[in-house]
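Asker: Provided below for reference: sequence and predicted model.
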Amino acid sequence: MITGKQRSYLKSLANNLTPLIQVGKNGVSDSLIEQIDVLLENHELVKITVLQNSPVTAKEIVDEIIDGTGAEFVQQIGSKLTIYRESKENKTIEI
């Protein structure tokens, strides 16, 4: 579990991030979870955009993505959500 202070720090880092992956008309699939898993391992902090043609909203898929990847929820702003998981090998963020 990350603390409020750590979450605030991650939010400040996320401000400058561009979304690395998009959830489109297929919603959350196993392959999407696998892609997010790889992104988390490489980047630790990942911003996800939920497109307008997606059958689900960002709020609806947060739990599904977190359960599938073991990541921590950082924030959601509109159709963008940010998640964090400490990398096993590519530690780039000190919290």
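Answerer: Perfect, I can see it now.

Asker: for the rest of this, base every contact and every neighbour count on C-alpha atoms.
Answerer: Noted.

Asker: if I look at the most centrally placed residue in the chain, how far off is Glu72?
Answerer: With distances taken as Cα atoms, centre = their mean, the residue of the chain nearest its centroid is Ile83 (3.1 Å). According to Cα to Cα, to the nearest Å, Ile83 and Glu72 sit 6 Å apart.

Asker: now Met1
Answerer: Applying Cα to Cα, the value for Met1 to Glu72 is 7 Å.

Asker: another structure for you, compare them:
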Amino acid sequence: MLTSKQRSYLNGLANKIDPILQLGKKGITDNFIKQVDDALEARELIKIKVLNNSLLEAREAANEVAEATNADVVQCIGNKFILYRESEDKKRIELPK
């Protein structure tokens, strides 16, 4: 679980990044979960865009993907959401206490 201070810090970092994955009409598939999992391991902090043709809302998609990848939802605004998970091998982000 992230504290509000950590969440705020991660939001600041996420402002500078573009969405690296898009969730479309196929929804959350095993392949999509694998891509998110790999991206989180490599980057720790990712932004995902939910396309207009998706059957899921951004909030429910964020919760589903976070649960499947053991990540934390940092923020969900409009059709984008931000996920964070500490990398096991390539730790880059040092969270405030």
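Answerer: Arrived safely, thanks for sending. From a predicted model like this one, the values you see are computed outputs, not experimental measurements.

Asker: any idea what the TM-score comes out to?
Answerer: With the length set by TM-score structural alignment, normalised by the length of structure 1, the two chains reach a TM-score of 0.97; 95 aligned residues with a Cα RMSD of 0.7 Å.

Asker: if we can go back for a sec, what about the residue nearest to the centre of structure 1, which helix or strand?
Answerer: Take DSSP states H and E as the rule and Ile83 of structure 1 turns out to sit in strand 80-84.

Asker: average gap between that strand and structure 2?
Answerer: Its match in structure 2 and strand 80-84 of structure 1 itself, once the structures are fitted together, sit a mean 0.2 Å apart by mean Cα distance after the TM-score superposition for structure 1.

Asker: what about Gln52 of structure 1, which SS state?
Answerer: For Gln52 of structure 1, the secondary structure call by DSSP: H, G, I helix; E, B strand; the rest coil comes out as coil.

Asker: distance of the nearest residue to Ala71 of structure 2 once chain neighbours are set aside relative to Tyr9 of structure 2?
Answerer: Nearest in space to Ala71 of structure 2, with sequence neighbours left out and distances taken as Cα to Cα, 6 or more residues apart in numbering, is Arg85 at 4.8 Å. Summarising the geometry, the distance separating Arg85 of structure 2 from Tyr9 of structure 2, computed by Cα to Cα, is 14 Å.
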